[in-house]
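S.K.: dropping the sequence and predicted coords here.
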Amino acid sequence: MRPTAWLVHHLLEHSAEERPDAPFLIHEGRPHGYAEIDAAANRLARLLRRHGLVRGDRVGLLAHNGVTYVVAWYAILKAGGIAVPLNTAADGATLRGMLADCTARFLVTGRGFERVVTDAVAALPDLDVLVAPAPERIDPLPAHIEGVPLDAADHESSEPLDVALIDLDLAAIIYTSGSTGRPRGATLSHLNIMTNTRSILGYLGLGPDDRVLQVLPFYYVYGKSLLNTHAAVGGTVVIENRFMFPNTALDTLENERCTGLSGVPSTFAILLNRSNFAERRLEHLRYVTQAGGGMSPELTRRLIAALPGRRIFVMYGATEASARLTWLDPDVLPRKIGSIGRPIPNVRVRVLREDGSEVPPGETGELVASGSNIMRGYWNDAEETARVLDEHGYWTGDLGRVDEDGYLWVVGRKKDMIKAGAHRISAKEIEDVILEYPEVHEAAVIGVPHELLGETIRAYVVFRDPPAAAADDPRREELAEFLKRRLPAFKRPERIEVRLDLPKNESGKIMKQVLREQARTTATESPDAPSA
């Protein structure tokens, strides 16, 4: 990364100067060069300024992965705005809640969101300007909101703007996934994102010839880190929005000669269980990165076996950390499967007790991180900010330990610890054992309220070849017998539910909060759901 790249949009600008015709994006087979994307971002930035955007204004961004999203992301930053990437799977009420929470003055959208935007903007008194492909289709558009066609930017100058910004200025408000509760807006400065980008480049070793297959949504902090790291080195982002057809996505990976593939655990579960991934040569693939939740040791072993000679990076992070906190060196992975590795450059991660004292190796505490990549706090939520940020750093909510070699291990989320009688049980530990059963595709374990025990253990599983009627699948009883051999009685699920799929957000994370809500609405236990 160039030493003069202080702000996030400098990454695009510098690569546009040095490699103007090199492809920054490839979407649906069409390349889009750095100079093309930079010029388009300049034009949109000027349009936003022309319609009243001033430094620090929050700008909602709602678009699927594609050229529109990337142009808008960098345009908002160039104009001095604070980008607020929005979940493309959210309903109108959820979008309205996030836009109201950050008092967004602008909203930029891509195609296909007319209905949900109409619902979202119905009651947003702070929203002044809607930039959309066809704002007239937002009907009714409240009278106080100005509708601006997105293609109006075509008439603006492509010369860069001169907006006075420093790296301490906010670049983005990223709303957390809400996989464990209500989404909160993590405030990330240019410094937060840039220092994390430098650290990631420090261990990945990316260069201008690298091409990553982008299947993760750009609004997701992990997905956005792929965009920024490749912009930093003049690399290429190959956008693939058809991962529901995994073999089609793999065709793109091969045809576009991708050197990198990044995903969350469910990404690799799908590739290994429901595609011909392991049978492909993938001759250009150099590395794989995995983050977005712990991947089971069994799935990790299968990934290693499927990709001999490739570098597999297991990583750990959080939205509040601008993406990344730790990484596991691929050379160490075979002997430390299950570990999240060591802190990335310029980050410190410690295992602390509740009083802030550090635990010795082998003892469990909470993972607490500090570094210039850590968010300032949650937007408009001082109470929640004070709960996770203090003089010790950012309290991640993850319980973990450090081994004698200095490698970190996640035991489980604090919210995922199940209190059954006198026992505190890690849901992750049970999930990892379930995923060792060869027929299981994915699993989630939660605690369900119980009058006497406090909580009981419930497991939700999806088998690799899902049956037409999940409730009658005989593999459920076989799995229960397997768990009897592998887990002590107090760690065995009281109930195993077979599903055809598990609820996930668009980035592929399992939404345990949805499972908990579903469990609470279940009035009685079904007698045909065996325990382990």
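M.R.: Cool, got the structure. Residues are numbered from 1 along each chain as shown.
S.K.: C-alpha only now, for contacts and for neighbours.
M.R.: Fine.
S.K.: show me where the stretch 51-200 of the chain has strands.
M.R.: 58-62, 82-85, 106-109, 129-132, 146-149, 170-175, 185-189 (DSSP state E, counting those that start in this stretch).
S.K.: mind checking the longest helix of the chain?
M.R.: The helix that spans the most residues within the chain, counting by DSSP state H, is helix 34-50.
S.K.: picking that back up, need the strands of the stretch 51-200 of the chain in CSV (columns: distance to Arg211).
M.R.: As requested, those are arranged in CSV below (distance: least, C-alpha to C-alpha, whole Å):
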stretch, distance to Arg211
strand 58-62, 25
strand 82-85, 23
strand 106-109, 27
strand 129-132, 30
strand 146-149, 32
strand 170-175, 25
strand 185-189, 26
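S.K.: looking at those strands, which is nearest to Leu483?
M.R.: For those, the distance to Leu483 is smallest for strand 170-175, at 37.1 Å, taking C-alpha to C-alpha.
S.K.: run the chain-centre distance for the closest one.
M.R.: Strand 170-175 has its C-alpha centroid displaced from the chain centroid by 14 Å (C-alpha atoms, centre = their mean, to the nearest Å).
S.K.: just checking, what packs against it?
M.R.: The contact analysis (3 or more C-alpha pairs under 8 Å, 6 or more residues apart in numbering; DSSP states H and E) places strand 170-175 against strand 82-85, strand 185-189.
S.K.: same thing but at 10 Å, please
M.R.: Applying 3 or more C-alpha pairs under 10 Å, 6 or more residues apart in numbering; DSSP states H and E, one finds that strand 170-175 contacts strand 58-62, helix 67-78, strand 82-85, helix 92-101, strand 185-189, helix 190-204, strand 377-378.
S.K.: try this one next to it:
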Amino acid sequence: MNIGGYLAQNARKFANKLAIECEGRTYTYQQFNEEVNRLAHGLLELGVKKGEKVALMMKNSDHFVFTFFAAAKIGAVVVPVNFRLTSLEVHYILQQSHTKVVFCDTEFEQTMDAAKKDTEVKQVIIIGQPQSAENRPYNEIRTEKTSDPEINVLDTDDLEILYTSGTTGRPKGALFDHERIFKVGLTMMISMGIGTKERFLHIAPLFHSAQLNLFLISGVVLGATHIIHRDFHPVKTLQAIQEHKITHFFGVPAMFNFMLQVPNAGDYDLSSIVRCGYGAAPMPPELVKKSMALFKTDQFYNLCGLTEAGPGGILLDPEGHKNHLGKGGKAAFLTEARVVNEEGQDIQPGSVGEFILQGESIMKEYYEKPEETKKTLKNGWLYTGDLATIDEEGYITLVDRKKDMIISGGENVYSIEVEEILYEHPQVLEAAIIGLPDEVWGEAVCAVVVPKEGQTIDEDELKAFCRQKLAGYKVPRKIFIEAQLPRNASGKILKYQLRQKLNEVKA
């Protein structure tokens, strides 16, 4: 069955059950399905054909969800767009994906108008009142037709093009069909024990594959309830968990960190939480422990995957957290994971190799990029570009991206190991390790740290703290104090921006 078909099925099974609440607007599963169908017929009347691309440049909202499922029901291919991108970056995605129709929030209309020039975009639809006469309002596209569109959508038809985070260079579009995305959701249902009675809080951006595929789509397939927040705010997040009795919470590490900084965070009733998931970026063990204390549960899951896998990869379950905190975990359901050397052979425990994956949720290809696809998908395996270790029990730990590994004085330094130590320091809020050119050592290990509010970091004291826990060559030679770290929408620190900025400072 296609993804839209599960919504139609649940509209019959759970007609009066609360499906979505967003900014005071509520919808039962029957109303959810009817809203989607109204929009699906509107897309057909616009001339959108099966296989054509529909881009979404929107913050989290009920409209985002309706648009996604409307496109899915008519066999269109959804292209979620990071709303933080510039018009030049958006232009590349629209052009490369051959997008025909765009939905975007009013606040991004000017960006989209600039981005759509010299592309195949025929229509921009605005959530709200358009500023440009060329664009049409969302409500004008909705029809009165609430029946399911009569389009034969197969599970082998394409559903999404997910553009990679683009931490370096131009992003590539990972192509997925309905079956692959269903398998992504199925993996979460089995691996995390997600069920029909879940109450999800969606605060991580829905344009990102983790929140969209792991939890929104799996939750709709199950018939769960979805509380949607447009933006992340730590206090409002804690309030929502308390008010809506959220059972399942997923966030990037920075979100957990910000919630822990709320002075009265411990006063909120978070007892409804059954489990917490974290991912998209490494989460230091100290931060995991503090988050467990805040939520008063040890039911934490480390989801360590990548966009090209749906996202999917390895998972550290609550049992694994007891003895293997800080590790990535083992292969998730329907997935195989290995760590290999340059010849593609499995490494021995204690060595470092490349993390590779095989499974039923792996992308079909990079859209219209055969050479890049060939380099990444080899002999049925997805080569991730992540460096990792594997222990005697088969637990895999990611240690760095290949491009982020630092070679200082001939020694390999993996940034995550040093960052975890920095996070143990009581005055450090956030930290990133990068390598900068050094005449003596080739590369110097450098730390960029953000102090907690009201705290001052003494550089010499922080270096001394690191020396107690790290070999001398791993201790940061230089420490830079910043007010914040640059991140992409999935929470990953943009280390190339830090390297560029600090190299300019040195120059």
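M.R.: Nice, thanks for sending it over. The shown structure was predicted, so the numbers you read here are calculated from the model rather than taken from an experiment.
S.K.: circling back: so which of the helices and strands packed on strand 170-175 of structure 1 gets nearest Arg520 of structure 1?
M.R.: helix 92-101 (21.9 Å).
S.K.: what's the closest one aligned against in structure 2?
M.R.: Across structure 2, the stretch matching helix 92-101 of structure 1 (TM-score structural alignment) is residues 87-96.
S.K.: Leu271 of structure 1 -> structure 2?
M.R.: Using TM-score structural alignment, Leu271 of structure 1 sits opposite Met259 in structure 2.
S.K.: one more: Arg401 of structure 1?
M.R.: In structure 2, Arg401 of structure 1 lands on Thr389 (TM-score structural alignment).
S.K.: around that match, count how many other residues there are.
M.R.: For Thr389 of structure 2, the neighbour count with other C-alpha atoms under 10 Å is 24.
S.K.: which residues sit in contact with it?
M.R.: Residues near Thr389 of structure 2 by C-alpha atoms under 10 Å, 6 or more residues apart in numbering: 327-328, 338-340, 347-355, 395-399.
S.K.: repeat for Asp473 of structure 1
M.R.: By C-alpha under 10 Å, 6+ apart, the contact set of Asp473 of structure 1 is 463, 466-467, 498-499.
S.K.: closest to Gly377 of structure 1 out of those?
M.R.: Arg499 (37.3 Å).
S.K.: thought the closest one was touching Val462?
M.R.: Yes: with contact defined as C-alpha atoms under 10 Å, Arg499 of structure 1 reaches Val462; the gap is 5.3 Å.
S.K.: look up how far Met112 of structure 2 lies from whichever residue in structure 2 pairs up with Leu206 of structure 1.
M.R.: Alignment note: Leu206 of structure 1 maps to Ile194 in structure 2; criterion TM-score structural alignment. Computed as C-alpha to C-alpha, to the nearest Å, the Ile194 of structure 2 to Met112 of structure 2 distance reads 37 Å.
S.K.: can you check Leu303 of structure 2 too?
M.R.: Taken as C-alpha to C-alpha, the span from Leu303 of structure 2 to Met112 of structure 2 is 33 Å.
S.K.: what of Met188 of structure 2?
M.R.: 34 Å.
S.K.: could you do Gly344 of structure 2 as well?
M.R.: Distance, Gly344 of structure 2 to Met112 of structure 2, by C-alpha to C-alpha: 43 Å.
S.K.: those two: who's more crowded?
M.R.: Per other C-alpha under 10 Å, whichever of Gly344 of structure 2 and Met112 has more neighbours is Met112, with 24 against 14.
S.K.: what's the aligned partner of the more buried one in structure 1 in contact with, if anything?
M.R.: Applying TM-score structural alignment, one finds that Met112 of structure 2 aligns to Val117 in structure 1. By C-alpha under 10 Å, 6+ apart, Val117 of structure 1 lies in contact with 62, 91-93, 95-96, 107, 109, 130, 132, 135, 137-139, 141.
S.K.: try Val448 of structure 2
M.R.: By C-alpha under 10 Å, 6+ apart, the contact set of Val448 of structure 2 is 419, 422, 430-434, 476, 478-485, 495, 498, 502.
S.K.: switch the cut-off to 6 Å
M.R.: Residues near Val448 of structure 2 by C-alpha atoms under 6 Å, 6 or more residues apart in numbering: 431-432, 479-481.
S.K.: quick check: buried residues in stretch 33-45 of structure 2?
M.R.: Of all the residues in stretch 33-45 of structure 2, those buried under the rule 16 or more other C-alpha atoms under 10 Å are 33-44.
S.K.: so where is that stretch in structure 1?
M.R.: Counting by TM-score structural alignment, stretch 33-45 of structure 2 sits on residues 38-50 of structure 1.
S.K.: mean shift between the matching stretch and structure 2?
M.R.: With mean C-alpha distance after the TM-score superposition for structure 1, stretch 38-50 of structure 1 departs from structure 2 by a mean of 1.3 Å once superposed.
S.K.: which residues are contacting that stretch?
M.R.: By C-alpha under 6 Å, 6+ apart, stretch 38-50 of structure 1 touches 71, 74-75, 79, 153, 156-158, 160.
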